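**Student:** Okay, predicted coordinates and the sequence, questions at the end:
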Amino acid sequence: MTDAETVTWKRIDAIVMKWIYSTVSLDILNTIIAPDDEAKDAWNRVADLFQDNKNTRVVHLETQFTNTHLRDFPNVAAYCQRLKVLANQLANVGAKVSDDRITTTK
């Protein structure tokens, strides 16, 4: 890598670091901030914080999905939208809901 490329890389890295630091809460910032870090390191620490919580999140979302009933919604559209949101959230944490399960939910 040339000197110019190194300077450009460090500048881009600093911009990404600033973005990460400015978009997380103060508590998370205090947890992830470290001297002489690169953006990749900060990003990985943020990801680790949220992935540590993954199993708990899956259990919580599964419970919500299982306990979602049509009778609790004003119409079928609202009920289906809620199931879709929960299914998407479960997929985001690696617990994809099968199409069969979505269509057979009561």
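**Tutor:** Okay, I see it.

**Student:** drop to CA atoms for contacts and neighbour counts, all remaining ones
**Tutor:** Will do.

**Student:** Need the contact partners of the helix or strand hosting Val46.
**Tutor:** Assigned by DSSP states H and E, Val46 falls within helix 39-51. Residues outside helix 39-51 that contact it (CA atoms under 8 Å, 6 or more residues apart in numbering): Asp13, Ala14, Val16, Met17, Ile20, Ile28, Ile32, Ile33.

**Student:** A further structure is provided below for comparison with the first:
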Amino acid sequence: MDFPDSNFLTWSTFFNNTFRKFCLMDHVDYTMLKLDDADWTQTDYCIVYWLHSSVSREILNIIIKLQDTTAYSSRMAITGLFLDNSMQQAIYAQQELHSLYQGELSITEYCGRLKRFADTLRNVDAPLAD
């Protein structure tokens, strides 16, 4: 799925840092889930709420489930939406990057577009070399 002007990298970085800062990695690492612990489950529902409230309604409608929702499953569903078809996304972003020229764009707009292409390529595991 293609979401124009995606902020996936920002979103992902923010949540990865938040999970580490508050020692919540056990909620997003499949090997550490504690589904039989009531306190852990309550915290997990709070994280699900954070994740669901941080995405657009369009994305939420795609990923939401009525049951068996965990922070891990929600995060994987959101991530999957942005990383599906990563090879096609990489090819498209590389073509767009190579055809980009400044023209009438301000330097800020031009650099912003370059950064978006670089971020897209990094998101799909095809980072630009320096």
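**Tutor:** Okay, I see it. Since this is a predicted model, take the numbers as computed values, not measurements.

**Student:** Where in the second structure does whichever helix or strand comes after the helix holding Val46 of the first structure fall?
**Tutor:** Next in sequence after helix 39-51 of the first structure, counting helices and strands by DSSP H and E, comes helix 54-66. Counting by TM-score structural alignment, helix 54-66 of the first structure lines up with residues 86-98 of the second structure.

**Student:** list the buried ones in the matching stretch?
**Tutor:** Residues of stretch 86-98 of the second structure classed as buried by neighbour count (16 or more other CA atoms under 10 Å): Ser86, Gln89, Ala90, Ala93, Gln94, Leu97.

**Student:** Identify the residue spatially nearest to the second one, adjacent ones excluded.
**Tutor:** Read it as Gln89 of the second structure. Val124 (7.2 Å; CA to CA, 6 or more residues apart in numbering).

**Student:** What is the aligned counterpart of the one you found in the first structure?
**Tutor:** In the first structure, Val124 of the second structure lands on Val93 (TM-score structural alignment).

**Student:** Hmm, Asn53 and its match touching each other?
**Tutor:** No - applying CA atoms under 8 Å as the test, Val93 of the first structure and Asn53 come out as separate, 9.6 Å apart.

**Student:** Would you mind telling me which of those two has the busier surroundings?
**Tutor:** Per other CA atoms under 10 Å, whichever of Val93 of the first structure and Asn53 has more neighbours is Val93, with 16 against 11.
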